[in-house]
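Q: what's the 3D shape of this:
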Amino acid sequence: MKAAVIVFPGSNCDRDMMVGIEHSLGRKPEMVWHKETELPDVDFIAIPGGFSYGDYLRCGAMSAHSPIMQEVIKKANEGVRVLGVCNGFQILTEAGLLPGVLMRNAKLKFICKDAHLKVENAQTDFTANYTQGQAIRIPVAHHDGNYFAADDVLKGLEDNNQVAFRYCDEAGNVTEEANINGSRNNIAGVFNENKNVLGMMPHPERLCDPQLGGTDGKPLFDALVEALS
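A: Here you go, the predicted structure:
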């Protein structure tokens, strides 16, 4: 598998993403600056978290118009796997690659802690190394992670199995109390219709090494390597 990480001004999880991919792939991905207009020949593109352009205007809105994003959109439409985490998820929605928007957290506070996620679709290249309904622990760090989509869009996501993860408790129960940011239907991550683009607010790259306190994020990258190598 050949991989690339897109780097924007204000990205601060790009190195974490690089290391997370390297743990599974065995070599570093290409790091691509946002002003580039071409991507190397890759099978997987990651858009990391952070505060691209300082989150001015609206989170991800400016980055969605960076020169490299036209190439990312083209590659995604050709079937290349694309992962957007946190700010990367916001960028993917702003670029039109994923439905919905990310709004301010319901309690208007920055959230930085471990969260539990229920795996809702384990039949994709991203999630094949998890089991259906499995509860995993993944860190979150966001102020604008409240996922919103209109009723008809939400119904389409549910009907097409495009919900990847939901916020849950440690036992895997999807409850209002477990919904850390107010997201509709407890949604923590969604796929596009073809399941080759995934956006999620929690950070799997931050739990890929036992020295970081766990490895619940590593199966995501392992699955991609197995599917694309």
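Q: switch to C-alpha atoms for all contacts and neighbour counts from now on
A: Noted.
Q: ok, and the closest non-adjacent residue to L25?
A: With C-alpha to C-alpha, 6 or more residues apart in numbering as the measure, V225 is the residue that lies nearest to L25, at 6.2 Å, once sequence neighbours are left out.
Q: one more, for comparison:
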Amino acid sequence: MRIGVVTFPGSLDDVDAARAVRLAGGEVVPLWHADAELPAVDAVVLPGGFSYGDYLRAGAIAARQPLMRAVVDRAHAGMPVLGICNGFQVLCEAGLLPGALTRNSHLHFRNRDQALRVERADTAWTSSYAQGQTITVPVKNGEGRYVAADADLDRIEGEGRVVVRYAGGNPNGSSRDIAGVTSADGRVVGLMPHPEHAVEELTGPSVDGLGFFTSVLQGALSA
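A: Have a look, this model is predicted:
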């Protein structure tokens, strides 16, 4: 399975995301933000970082780059897309996911190992987990507070679109402890924590994050 990993100016975790894809057994296809056409890939990962220095709003400029127009079109056609941290911000800015990411409520950058509860284990990116499972992956963000209008939050909750929720403390003040959400079809997922930093015992707090990457591969094999 060919999984594209996009690099924007200011991406920091594209190499880490690519390594996670390889460890899961996928073939990495490097993608450049300024390219107008998306090559033949089965899924796309938007990595973490500070694209365009977080000017205007985090992810706002990256969401309007040429490659993202192709990603949005392919996502609407059913291609799986994963957005991690800054990638989550880009997905919200591009309109592929509901809500927005704003400055942490305590106004501090937060970097720590974080417990998450898996709320949806039937998306393209979470099928390797069990619903209700607790996993531990790092979180590192300054603008990671997930927000939406109360009516929109009720709708997101009612439609079962919360994928992961913070457990054991909310690191950024996100509404209803929401750490990640999915599109209505379960193909597009965004989350603020970093599963690509929890894929090897030597360097991560766990290998709990690898499931995001094996999930999309297993989904392709079973399709």
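Q: just to revisit the earlier point, so who does the residue nearest to L25 of structure 1 touch?
A: The neighbours of V225 of structure 1, taking C-alpha atoms under 8 Å, 6 or more residues apart in numbering as the test, are 1, 24-25.
Q: mean shift between the helix or strand hosting D73 of structure 2 and structure 1?
A: Element membership for D73 of structure 2 (DSSP states H and E) is helix 66-76. Once superposed with structure 1, the aligned residues differ from helix 66-76 of structure 2 by a mean of 0.4 Å; criterion: mean C-alpha distance after the TM-score superposition for structure 1.
Q: so which of the contacts of V225 of structure 1 sit within helices?
A: Of the contacts of V225 of structure 1, the ones assigned to helices by DSSP state H are 24-25.
Q: the residue nearest to L25 of structure 1 -> structure 2?
A: The alignment partner of V225 of structure 1 in structure 2, by TM-score structural alignment, is L217.
Q: that match falls within a strand, correct?
A: No: residue assignment for L217 of structure 2, taken from DSSP: H, G, I helix; E, B strand; the rest coil, gives helix, which places it outside any strand.
Q: hmm, who's touching the helix or strand harbouring V44 of structure 2?
A: Secondary structure assigned from DSSP H and E places V44 of structure 2 in strand 43-46. Here strand 43-46 of structure 2 makes contact (C-alpha under 8 Å, 6+ apart) with 2-7, 14, 17, 71, 79-84, 86-88, 90, 216.
Q: next: stretch 51-59 of structure 2.
A: For stretch 51-59 of structure 2, the surrounding residues in contact (C-alpha under 8 Å, 6+ apart) are 8-11, 50, 60-62, 86-87, 89-91, 93, 101, 143.
Q: ok, 7 Å please
A: Stretch 51-59 of structure 2 is contacted by residues 8-11, 61-62, 86, 89-90, 93 when judged by C-alpha atoms under 7 Å, 6 or more residues apart in numbering.
Q: show the buried residues in those.
A: Burial by neighbour count, 16 or more other C-alpha atoms under 10 Å: within those this picks out 8, 10-11, 61-62, 86, 89-90, 93.
Q: do a quick rundown of the helices in structure 2.
A: Assignment of helices within structure 2 using DSSP H yields the ranges 14-24, 66-76, 86-93, 150-158, 210-222.
Q: structure 1: matching residues for the shortest one?
A: Mapped onto structure 1 using TM-score structural alignment, helix 86-93 of structure 2 covers residues 87-94.
Q: average offset between the matching stretch and structure 2?
A: Taken over the aligned residues, the distance from stretch 87-94 of structure 1 to structure 2 averages 0.4 Å (mean C-alpha distance after the TM-score superposition for structure 1).
Q: Q134 of structure 1 contacts L117, doesn't it?
A: No: with the criterion set as C-alpha atoms under 7 Å, Q134 of structure 1 and L117 do not qualify as a contacting pair; they are 8.0 Å apart.
Q: so those two - more neighbours on which side?
A: L117 (31 against 16; other C-alpha atoms under 10 Å).
Q: so who does that one touch?
A: Residues in contact with L117 of structure 1, defined by C-alpha under 7 Å, 6+ apart, are 135-137, 165-168.
Q: where strands are concerned, which of these count?
A: In strands, defined here by DSSP state E, the members of the contacts of L117 of structure 1 are 135-137, 165-168.
Q: what about the counterpart of G173 of structure 2 in structure 1, neighbour count?
A: Residue correspondence, TM-score structural alignment: G173 of structure 2 in this structure matches G182 in structure 1. Neighbour count for G182 of structure 1, taken as other C-alpha under 10 Å: 21.
Q: neighbours around E78 of structure 1, how many?
A: E78 of structure 1 is flanked by 10 other residues according to other C-alpha under 10 Å.
Q: do E71 of structure 1 as well
A: Other residues close to E71 of structure 1 by other C-alpha under 10 Å number 15.
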